[in-house]
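> Provided below for reference: sequence and predicted model.
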Amino acid sequence: MTHRLPDEFVARLRDVLGDELPDFVAAASQPHVRGLRRNARKVSADQLDAVLGVPLEPVPWCETGFRLPGGTPLRLGDHPAHRAGLFYLQEPSAMSPAEILARGLAERGPGAAVIDLAAAPGGKTTRLTELVGPDGVVVANEVERSRLGALHQNLDRWGAANVVTCSRPIADLARLAPASFDGVLLDAPCTGEGMFRRDPEAIRHWSVAAVHGSARRQARLLAEAGKLVAPGGVLVYSTCTFAVEENEERIAAFVADHPGWTIEDCTQGFARGRRVGDAPTDRTARLWPHRLAGEGHFVALLRRDATPEPAAEAAGRERRRRARQPKPEPAAASWRAFAKATVPELVDLPIVVRGDRVFARPATPSGLPDDVLTRPGLPLGRARPGRFEPAQALAGYLDADRVVEARDWTPDDPRWHAYVSGAEIPDTGPDGWVLVCAYGWGVGWARRRGNQLKNFLPQALRSQPDRAPKARRAATLDER
């Protein structure tokens, strides 16, 4: 469906694109590009291709990214492989900021600490968990608490153990953990011009006044984000808009106002940004929908100089990092009993205990006190009277070979359909917890009692025919 672009928007782009403007306008009338990323820990490219039965075209700037061909069914979000976290639906251009951050961290080595400041729904966070490796840590911050649910669901499916979450204004984080992160990713709120062909609502809400309002907000956020970067670390600023005021002008103003920062070239494979004044903003990257198979995006890579911070500031940060660590509680014993019976290799896993809930502690500290975090690690479950109830996130982390008992049902097995609809299932065997899998990876839990599997798949994840259209749309829209 073609949506008319605002005349004033087109006129503004004429100054940026020149003779390319007709090509851009023509591209704006084409269907938007869809894509996905495979979970490198869970599946190879060949395996995913075989599972989906859809030809996948590699995305040049993301080794785990693929474009979906036109006409691909829109119900991939309902696919058992999606439930098992084998892939994440994500528009190809939105894959670029995480990859560019990884370039900036290339010399850092294992154990990097990074923070995604606008993390929901999780597209960039899930990729960052792979890029920093198991010895690194990703802090996924989402200011809007109403969006934490979607973020947590996607993290549960992805199954990464090196991520923590929080919901704090960036200014609060800068106060709590100054100069604490090797890498900071700010995918800033913007006017969404790059999403016009995908989201008609963005067209209806666009105006020059909105551009200027976004630019003012972005300036404040960028200044606060810079405070989180450790000496020698990097800051990636990205938007899904074309406005120079929200992109190159923001970067030029930041480096002018903050001595000790440089703009690094991140244009490999992408168009160069527009130069603003004396600032080398042509080192920034622009992703144009008429030049590549993706939507509109802008990315800048900034590096803080390596001048050591004052010793007092570094010492204070380390005290905050170690402050208020929860002491072991009875829930820890409940977890160990469950782990010994169900997943023995995790018995000695370092944990964080909050009341009756238990989390796996990432190998690298987050740089924030645990009590600031919504999730201080991978949720393992909670202690209940007489038993330990495993978390949905633990199911997404595990595969069938790591648990004492699992059921790996194929998509055409009636028991699979019964499970995802929330039914109890006859199943012979001793009482205990069973990991239900698809393609070998955990989808959820069931508890066998009296040769019957009681279903512990969360209500929100069950197939409900009367709500299917809405659920399908929520699950299958390409996410940022």
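Arrived safely, thanks for sending. Numbers count the residues shown, from 1 in each chain.
> going forward, measure contacts between C-alpha atoms and count neighbours the same way
Noted.
> quick one, what contacts residue 187?
Contact analysis of residue 187 by CA atoms under 8 Å, 6 or more residues apart in numbering lists 97, 116-118, 236-239.
> pull up the gap between residue 84 and residue 335, please.
24 Å (CA to CA, to the nearest Å).
> quick one: the strands in the stretch 301-450 of the chain?
Assigned by DSSP state E, counting those that start in this stretch, the stretch 301-450 of the chain shows strands spanning 351-354, 357-360, 378-384, 387-390, 406-408, 425-426, 432-438, 441-449.
> nearest to residue 79, of those strands?
strand 432-438 (10.0 Å; CA to CA).
> how far out from the middle of the chain is the closest one?
Distance, stretch centre to chain centre, for strand 432-438: 26 Å (CA atoms, centre = their mean, to the nearest Å).
> second one coming, line it up with the first:
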Amino acid sequence: MIEIGKNITEYLRENFGDEYMSRFVEFYDSEPKTHIRISPRSDKQKLFEALTHYGIELKGVQGIPNAYEVTRGVDMVGKTIDYILGAYYIQSLSSMLPALVLNPSPKDKTLDLCAAPGSKTTQLSELMSNRGTLVSNDISIDRLRVLMYNIDKMNVVNAGVLNKKGELLCGFFDEYFDRILVDAPCSALGIIQKKGEVSNWWNRNKVSGIAEIQYKLLVSGIRMLKVGGELVYSTCTLTLEENELVLNKILEKYPVELVDVELPVESREAFTDIRGVKLNPGISKAKRIVPWEAGSEGFFVAKLVKSDKTDKRNADKSRFKNDIKLLNANSRDIKNYLSEISDYYGIEKSVFDDYRFIQRSKDIYFVDGRWDSIHTGLFNRIGSKFGAVDKKNRVQLHMLAAQILGKYVAKNRAELKNKSELEIYFRGGVIRRPFDSKGQKIVFYDDKILGTAVASDEGLKSQFPRAFRTQEIVIP
């Protein structure tokens, strides 16, 4: 384990005292707790039963209905069939709190400004019942790939993904969103227990630079927020410069007010007096989550409401491509494909009315029918993968569409018979036995919708995506 740097211990002692610093060191040396967030689409009773076969035991977290502490079998929790199929998400308890505080509804246009790797985006989608308009942005293209992987794994169909500088995004979305989450990049003192490498680079100059980035992101978020809209600012660090002092600067210059935050874990009021300097008294409504008190990571959470209009920022839109066309199920460009899928799988055509569709060359994506945004040409992706048009001009469904639509399927189902066949399927292999008919099938095993496969004279060829095969999957 990496030793905590002197820069950190001196900072903690100077600002919070000797006892706080000692408790922090104890926290750093202790074993972190593991929590999961169960997807609302999961059957909890069946999931609990399935996890017992892995030796996994869970304990519910009071005040957060879908949050559970893993009390046994921590080493297996990321290797289960249910995990790879998105029945639950591994996430620290403190990390779940910002989205809960924002609490968007399907009617809210919601922005996750710093979204990767996707913990909070997928949670926001669940709070929105996977409906309406969710926009997920991240500046890093590498982290964006992880974000989209987690969006796919958790079957999110109400998110559009952007890869833009958050501080410049306000040039495109002036006073547009009802709810915004700014879970800002930070100096990570709250999560140093699992990211000991923070100790190698942490210093006060870095903290000052990161605090300036947070300020710019918050300013952009406030400009994108409608009057009366709500913004949650959160970090996973404990410093004063990145939390209270950033807020104080914002409150001096922008028309926002802090509102009370109620959390289901133990927390402290934010500071309003720092080294003798009096801050805006409203900052006391923000909350500090101290790791050894909450039994999770250190966090800071504040909720702001916009009280008046802000000045508009204009971005150069000339460099961006034309807007993406979103098609209804009865649109000429898509309805024949959907009709064929309906007939082939026995899916009622009305099911597709809940979605809108995007065709990019041979690939088709689908998104919740209520998703709506300006400047769709900015987006790297809208919705999730639906399928691809093959050489015979027929749509082959993607695993993600199969998992979402599988409950409506009446025909062309393939049921796996045993664990051996399941192992072959997850490896992307061929299950060598005859099937009733040839062509693509939606694959089931023990009431789980796995994805798709193609039946031929050789057997059933798995179409389980390569990206999901890289992860170890244990079959009990």
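Thanks, I have the structure now. Keep in mind it's a predicted model, so treat the numbers as computed, not measured.
> what's the TM-score here?
After superposition, the two chains reach a TM-score (TM-score structural alignment, normalised by the length of the second structure) of 0.86; 448 aligned residues with a CA RMSD of 2.8 Å.
> could I get the contacts of residue 187 of the first structure as CSV with distance to residue 128 of the first structure?
Below are the contacts of residue 187 of the first structure laid out as CSV (distance: CA to CA, whole Å):
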residue, distance to residue 128 of the first structure
97, 10
116, 9
117, 12
118, 13
236, 13
237, 15
238, 15
239, 17
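> in helices only, show me these.
residue 97 (DSSP state H).
> OK, contacts around residue 179 of the second structure?
Residue 179 of the second structure neighbours (CA under 8 Å, 6+ apart): 102, 104, 108-111, 225, 229-231.
> take these and keep only those in helices.
Taking DSSP H, the ones among these that sit in helices are residue 102.
> shared with the first structure, which of the contacts of residue 179 of the second structure?
Compared against the first structure with both residues aligned by TM-score structural alignment, their matches' CA atoms under 8 Å, the contacts of residue 179 of the second structure retain 102, 104, 108-111, 225, 229-231.
> in strands, which of those residues fall?
Among these, the residues falling in strands (DSSP state E) are 110-111, 225, 229-231.
> so residue 76 of the first structure makes contact with residue 476?
Yes - between residue 76 of the first structure and residue 476 there is a contact under CA atoms under 8 Å: 6.1 Å.
> which of the strands of the stretch 301-450 of the first structure sits closest to residue 65 of the first structure?
Here strand 441-449 is closest among the strands of the stretch 301-450 of the first structure (CA to CA), at 20.2 Å.
> okay, and the helix or strand following the closest one goes to which residues in the second structure?
The helix or strand immediately downstream of strand 441-449 of the first structure is strand 452-455, counting by DSSP states H and E. Aligning strand 452-455 of the first structure against the second structure (TM-score structural alignment) gives residues 459-462.
> would you list the contacts of residue 179 of the second structure in a markdown table and tack on distance to residue 447 of the second structure and neighbour count?
As requested, the contacts of residue 179 of the second structure are exported to a markdown table (distance: CA to CA, whole Å; neighbours: other CA atoms under 10 Å):
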| residue | distance to residue 447 of the second structure | neighbour count |
| --- | --- | --- |
| 102 | 34 | 22 |
| 104 | 31 | 24 |
| 108 | 34 | 18 |
| 109 | 34 | 22 |
| 110 | 33 | 30 |
| 111 | 34 | 28 |
| 225 | 43 | 28 |
| 229 | 42 | 21 |
| 230 | 40 | 27 |
| 231 | 40 | 29 |
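> so the longest helix belonging to the first structure matches what in the second structure?
Longest helix of the first structure, by residue count under DSSP H: helix 208-226. Per the alignment by TM-score structural alignment, helix 208-226 of the first structure matches residues 204-222 in the second structure.
> repeat for stretch 152-167 of the first structure
Using TM-score structural alignment, stretch 152-167 of the first structure pairs with 148-163 in the second structure.
> any idea how far apart the tips of the matching stretch sit?
11 Å.
> and for stretch 117-137 of the second structure?
For stretch 117-137 of the second structure, the end-to-end distance is 10 Å (CA to CA).
> residue 443 of the first structure -> the second structure?
Checking TM-score structural alignment: residue 443 of the first structure goes with residue 450.
> should've said residue 64 of the first structure
Checking TM-score structural alignment: residue 64 of the first structure goes with residue 66.
> that match should be in a helix, yeah?
No - using DSSP: H, G, I helix; E, B strand; the rest coil, the assignment for residue 66 of the second structure is strand, not a helix.
> ok, it - how many residues close by?
Residues lying near residue 66 of the second structure (other CA atoms under 10 Å) number 15.
> shouldn't it be in contact with residue 37?
Yes - with contact defined as CA under 8 Å, residue 66 of the second structure counts as touching residue 37 (5.4 Å).
> what's residue 120 of the first structure aligned with over in the second structure?
Checking TM-score structural alignment: residue 120 of the first structure goes with residue 116.
> for residue 86 of the second structure, see how far away that match is.
To residue 86 of the second structure, residue 116 of the second structure is 17 Å away according to CA to CA.
> neighbour-wise, which of these two wins?
Counted by other CA under 10 Å, residue 116 of the second structure and residue 86 do not tie: residue 116 has more neighbours, with 24 against 19.
> now do the more buried one against residue 143 of the second structure, distance only.
With distances taken as CA to CA, residue 116 of the second structure is found 6 Å from residue 143 of the second structure.
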